[in-house]
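Trainee: show me how the following folds:
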Amino acid sequence: MAASHIPVKRPRTYVLIHGAWHGGWVWKETATELRYMGHEVYTPSLTGLGDRAHLAHEGITLDTHTDDIVNLICMEQLNDVVLVGWSYGGMVVSNVLARIPERIGAVMYFDAFVPESGKCLADYAGEKGRVFRERTWPDQRVPPFPLKAFGVTDEKLCERVQKRLVCQPLQTFLQPSKALAERPAIPHSYVMAAAYDGTPFQQFYDKFNHDPGWSVHTLNTGHLAMLTDPVGTFGLLADVAPGFNHVGYAGEVSRR
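Mentor: Reported below is the predicted structural model:
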């Protein structure tokens, strides 16, 4: 990535949450660029996923993953956190915000689910949501979907990423969210990856596009934007931090 590594005036602390089947590794390039800018960045893998796949068991729920992030933030004594959730990670962001709102300085839903309290991921996933509920899943774990379904067309990238994916604990898709009914008065951003068919995230983009409390953006790429458009991804995440110098990134970014 050709970015100008000019330190920001006010470094921020980022916690980047990955999506289903992935791990913290998916944010590696983005995290590297943010650190070059002087920010502190955490990219944890949720229990049972990524480098913590060996901890998988049937009892893992959305609450488990919420605890992962809450404990990270509290044990590391982080404050004014820029909390970013991608895809399923948006479910986790909403729960974390409800648990420790005093530690969160800004949130970004990056092509992600934004649940209402009492609703689960399956409620927003259309036909896939019905399948999650009705099919019998061995060991209560859902195998990863083909990446082409998410707009990834690069065969080499598909091969490289697919072999790193692991099964997702089923109950993370079915446990209802504990999101706040009224969100705290901190910056909220929504990013939609607009270049693939059948996205379940259009509903959230449409919901927040005319909400003055949200900053809404699109990226002209598929769901794995941090891998297919790393420059645009970095630019949007860095934009959350006041004092960011825009020289050096030029992704295909559309801002409202």
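Trainee: contacts, neighbours, all on C-alpha from now
Mentor: Will do.
Trainee: name the residues of stretch 34-45 that come out as buried.
Mentor: Going by neighbour count (16 or more other Cα atoms under 10 Å), the buried part of stretch 34-45 is Leu34, Arg35, Met37, Gly38, His39, Glu40, Val41, Tyr42, Thr43, Pro44, Ser45.
Trainee: how about the residues you listed in JSON lines, adding secondary structure?
Mentor: Below are these laid out as JSON lines (DSSP: H, G, I helix; E, B strand; the rest coil):
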{"residue": "Leu34", "secondary structure": "helix"}
{"residue": "Arg35", "secondary structure": "helix"}
{"residue": "Met37", "secondary structure": "coil"}
{"residue": "Gly38", "secondary structure": "coil"}
{"residue": "His39", "secondary structure": "coil"}
{"residue": "Glu40", "secondary structure": "strand"}
{"residue": "Val41", "secondary structure": "strand"}
{"residue": "Tyr42", "secondary structure": "strand"}
{"residue": "Thr43", "secondary structure": "coil"}
{"residue": "Pro44", "secondary structure": "coil"}
{"residue": "Ser45", "secondary structure": "coil"}
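Trainee: the structure of the following sequence is requested for comparison with the preceding one:
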Amino acid sequence: MTAFVLVSGSYTGGSVWQEVAAGLRAAGAEVHPVTLTGMGDSRHLAGPDTGLETHVEDLVQLLDRLETPEVVIVGHDYGIHPVLGAADRRPERIARIVHLDAGIPLDGESVLDLLPDPAIREALVQQAEDGWRIAPPTAAQWPMLGSTAGLTAEALDTLTRQAAPQPLGTLTQPLRLTGAAADVPTSGILCTGNGMSIGMVETVLGMGDPRLQKLVDPRVGFFELATGHWPMLSVPEELTEVLLRAAAGEGHRLAVRTDELPAHLQPFLLDVPELERERVGQVDLYLPEAAAATAGPRPAVVFVHGGPVPAGVQPTPRDWPALVGYARYVASLGAVGVTLDHPLHSLSDYPQSAEAVAAAVELVRADPRVDGERVAVWIFSGGGLLSADWLGAPPQWLRCLALTYPVLAPLPGWGMGETRFRPAAAVASAGRLPVVLTRVELEVAEIAGTVAEFLAAAEAGNADVEVVDVPGGHHGFETIDHTDEARRAVERAVGSVLAHLEG
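Mentor: Alright, predicted model coming up:
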């Protein structure tokens, strides 16, 4: 017999697992939905000293009591922190660790360390009642912690009613791991409605993120659920089935292909002149050929990569074929093409990246070969959130803003709250700034949702947005989809941007 130990996320107790627990028991499993100290109906047991270590010890004691030889321990959201802590202390008792829409915290990291927005971290600490507990969310606040997609109004009401204050120490105490559980098989269950999918994990893995390399282990299996962050409430039957499959060692296996370049390093879809770059710090300039340069200072297009991109990735984004291809292409047409590196390595880096991009643009504008009054900024993918600053207060010299397969609002699982990096809100202030938006047909659904939100806001605010569609196109299509439709889309987008610079 398999025993499932189910550990839910912040503010919640074992009651959220009611339907899943019933399904697992019906399948013949032993089930232990855990209510950690101070959570759910044990809220009266919490005190100023309740912390992550308290919850780790809760699970260690439970594992010591269990007689079932095979234990699958499931950590949802915050719950993965005490789960990993307990598994590290009792690795011999664990047959499998399941990350249910949860991250991969490392030794020394606290929950607050992993929240991307410093303002949210500070607000949580400041809001702690009596200095040690954080009030549970209201019904309107739950979506800020993770997507509530799939929850009925009744389920959301129950979640709100049963939620308990979260002891601050559970979020501030660092997780302590010795590596003792490193060889325990694991499974990941991703809730696509919360902004993560197997495809997205594989994309980041292909960039060489060392944090994810252990996911290539053949004992690691992945599953997807088309729902929000609370699958035990929104799709309990589907989650039950997936947990049983995970316990059996099933799941999608990730693989790193060593016989070919990763997608982002494949060749650019257009044949462009091999123009040499001129490197200035973190900025590369691709200059027009001499004939165009004699016409005086030229307009410039600054290409801003997406992310987050793991630190240490080589080559860095400014040397990726797609960005270099765009820069050489616009240079061949008479403008200065610019690529750059900026420090978007994690979700907490957007403020630093915004500063770095703004500084790079000013460096380009100050170059005597550039007409500083005719500049376009062209942003890709997860860098799309950086466009909020340019949309919110567009300078006169910014003649065009281009966006390609962009993320235009933080995804639900990113935990960014009411951040300034929300282009879908900022576009109302764009005025007559021309925006050229390249949209791919086969976009990740969650990213496509942010684009739809942006376009609706743009229409309501009479913003000047031109949409360039790529039929059959994928995210990162310039090195994936070498089709006539994709080539025409790039040519049209570049032509439109250059026309705005010349106008």
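Trainee: on that earlier part again, what's the closest of the buried residues of stretch 34-45 of structure 1 to Ala56 of structure 1?
Mentor: Closest to Ala56 of structure 1 out of the buried residues of stretch 34-45 of structure 1 is Ser45 (12.0 Å), distances taken as Cα to Cα.
Trainee: what is the equivalent residue in structure 2 for that closest one?
Mentor: Counting by TM-score structural alignment, Ser45 of structure 1 corresponds to Thr35 in structure 2.
Trainee: OK, contacts around that match?
Mentor: By Cα atoms under 8 Å, 6 or more residues apart in numbering, the residues touching Thr35 of structure 2 are Val7, Thr12, Gly13, Gly14, Ser15, Asp41, Ser42.
Trainee: what about the second one, neighbour count?
Mentor: Spelled out, it's Thr12 of structure 2. By the measure other Cα atoms under 10 Å, the count of residues near Thr12 of structure 2 is 27.
Trainee: what lines up with it in structure 1?
Mentor: In structure 1, Thr12 of structure 2 lands on His22 (TM-score structural alignment).
Trainee: doesn't that match fall inside a strand?
Mentor: No. His22 of structure 1 is assigned coil when assessed by three-state DSSP, not a strand.
Trainee: excluding residues flanking it in the chain, which one is nearest it?
Mentor: Nearest residue to His22 of structure 1 in three dimensions, chain neighbours excluded: Leu165, at 5.4 Å (Cα to Cα, 6 or more residues apart in numbering).
Trainee: is it true that that neighbour touches Gly24?
Mentor: No. The pair Leu165 of structure 1 / Gly24 is not scored as a contact, 11.3 Å apart, by Cα atoms under 8 Å.
Trainee: got any residues that touch both of these two?
Mentor: Common neighbours of Leu165 of structure 1 and Gly24 (criterion: Cα under 8 Å, 6+ apart): Gly50.
Trainee: got the contact list for the residue nearest to His22 of structure 1?
Mentor: Here Leu165 of structure 1 is in contact with Trp21, His22, Gly23, Gly50, Pro144 (Cα under 8 Å, 6+ apart).
Trainee: what of Val72 of structure 2?
Mentor: Thr2, Ala3, Phe4, Val5, Ile94, Ala95, Arg96, Ile97, Val98, Ala247.
Trainee: if we go to structure 1, which of those are intact?
Mentor: Comparing those with structure 1 on both residues aligned by TM-score structural alignment, their matches' Cα atoms under 8 Å, the contacts found in both are Thr2, Ala3, Phe4, Val5, Ile94, Ala95, Arg96, Ile97, Val98.
Trainee: just tell me the aligned range of the longest strand seen in structure 2 in structure 1.
Mentor: Using DSSP state E, we find that the single longest strand of structure 2 is strand 370-380. Strand 370-380 of structure 2 corresponds to no residue of structure 1 when matched by TM-score structural alignment.
Trainee: compared with structure 2, how much does the helix of greatest length in structure 1 deviate?
Mentor: Secondary structure assigned by DSSP state H gives helix 62-75 as the longest helix of structure 1. Following superposition, helix 62-75 of structure 1 is found to deviate from structure 2 by 0.7 Å on average (mean Cα distance after the TM-score superposition for structure 1).
Trainee: what residues in structure 2 pair up with the following helix or strand past that helix?
Mentor: Next in sequence after helix 62-75 of structure 1, counting helices and strands by DSSP states H and E, comes strand 81-87. Taken onto structure 2 by TM-score structural alignment, strand 81-87 of structure 1 occupies residues 71-77 there.
Trainee: just the buried residues of the contacts of Leu165 of structure 1.
Mentor: Trp21, His22, Gly23, Gly50.
Trainee: mind checking how far the first one is from Val142 of structure 1?
Mentor: Noted for Trp21 of structure 1: a distance of 9 Å to Val142 of structure 1, by Cα to Cα, to the nearest Å.
Trainee: overlap in contacts of the two?
Mentor: In contact with both Trp21 of structure 1 and Val142: Cys167, Gln168, using Cα under 8 Å, 6+ apart.
Trainee: residue ranges for the strands of the stretch 51-200 of structure 1, please.
Mentor: 81-87, 104-112, 141-142, 168-169, 188-193 (DSSP state E, counting those that start in this stretch).
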